[in-house]
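Undergrad: build me a model from this:
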Amino acid sequence: MSAFTVRGKFQSRDGWQEFETSIEADNEDVAEERTYTNFGSYHGVKRTQLEIEEVEAQ
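TA: A predicted model of the protein is given here:
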């Protein structure tokens, strides 16, 4: 597994908030999917409220 940095923004009550998170995954697609999963479970953000702008290997 490799480490990836995922950057983007999500919609909150106050408008769009930027985020940057590190994810352990096999490839960029899995890192993006885990980001959607984590934001949904921890923050209650739906996929339509999350925009991933960049997935970068560390």
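Undergrad: please make it C-alpha for all contacts and neighbour counts, starting now.
TA: Fine.
Undergrad: contacts only, for residue 26.
TA: Going by C-alpha atoms under 8 Å, 6 or more residues apart in numbering, residue 26 touches 1, 2.
Undergrad: ok, the residue nearest to the spatial centre of the chain - contacts?
TA: For the chain, the residue nearest the mean C-alpha position is residue 35 (3.5 Å; C-alpha atoms, centre = their mean). Residue 35 makes contacts with 6, 23, as judged by C-alpha under 8 Å, 6+ apart.
Undergrad: go with 10 Å
TA: Contact analysis of residue 35 by C-alpha atoms under 10 Å, 6 or more residues apart in numbering lists 6, 7, 21, 22, 23, 29, 47, 50, 52.
Undergrad: for the comparison step, fold the sequence that follows:
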Amino acid sequence: MSQFTVSGRFQSREGFSEFETSVEAPNENVARERVYANIGSQHGLKRPQIELDDVEEVSAA
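TA: Okay, here's the model as predicted:
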């Protein structure tokens, strides 16, 4: 599995809040799904309230 860094923003009471998180996933699509699930469950949000800006694979060095 690869490590991905995902950044974006989500809707909060004060407007939008920025975030950046790391997830382990076999590919970019699964990484996106895991971030939607994690952020949504932590903050009680639906997918349209979460915007993913960038998904990058972190190279294993």
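Undergrad: follow-up on the earlier one: among the contacts of residue 35 of structure 1, who's most crowded?
TA: residue 23 (22 neighbours; other C-alpha atoms under 10 Å).
Undergrad: I'd guessed that residue sits against residue 36; true?
TA: No: judged on C-alpha atoms under 10 Å, residue 23 of structure 1 makes no contact with residue 36 at a distance of 11.2 Å.
Undergrad: out of the contacts of residue 35 of structure 1, what pair is the most spread apart?
TA: 22 and 47 (18.3 Å; C-alpha to C-alpha).
Undergrad: the residue nearest to the centre of structure 1 falls within a strand, correct?
TA: No: Residue 35 of structure 1 is assigned helix when assessed by DSSP: H, G, I helix; E, B strand; the rest coil, not a strand.
Undergrad: break down structure 2 into its strands, ranges please.
TA: Applying DSSP state E to structure 2 gives strands spanning 2-12, 15-25, 50-58.
Undergrad: next, the angle strand 2-12 makes with the second one.
TA: Okay, so that is strand 15-25 of structure 2. What separates the directions of strand 15-25 of structure 2 and strand 2-12 is an angle of 160 degrees, with axes from the mean of the first three to the mean of the last three C-alpha atoms, to 10 degrees.
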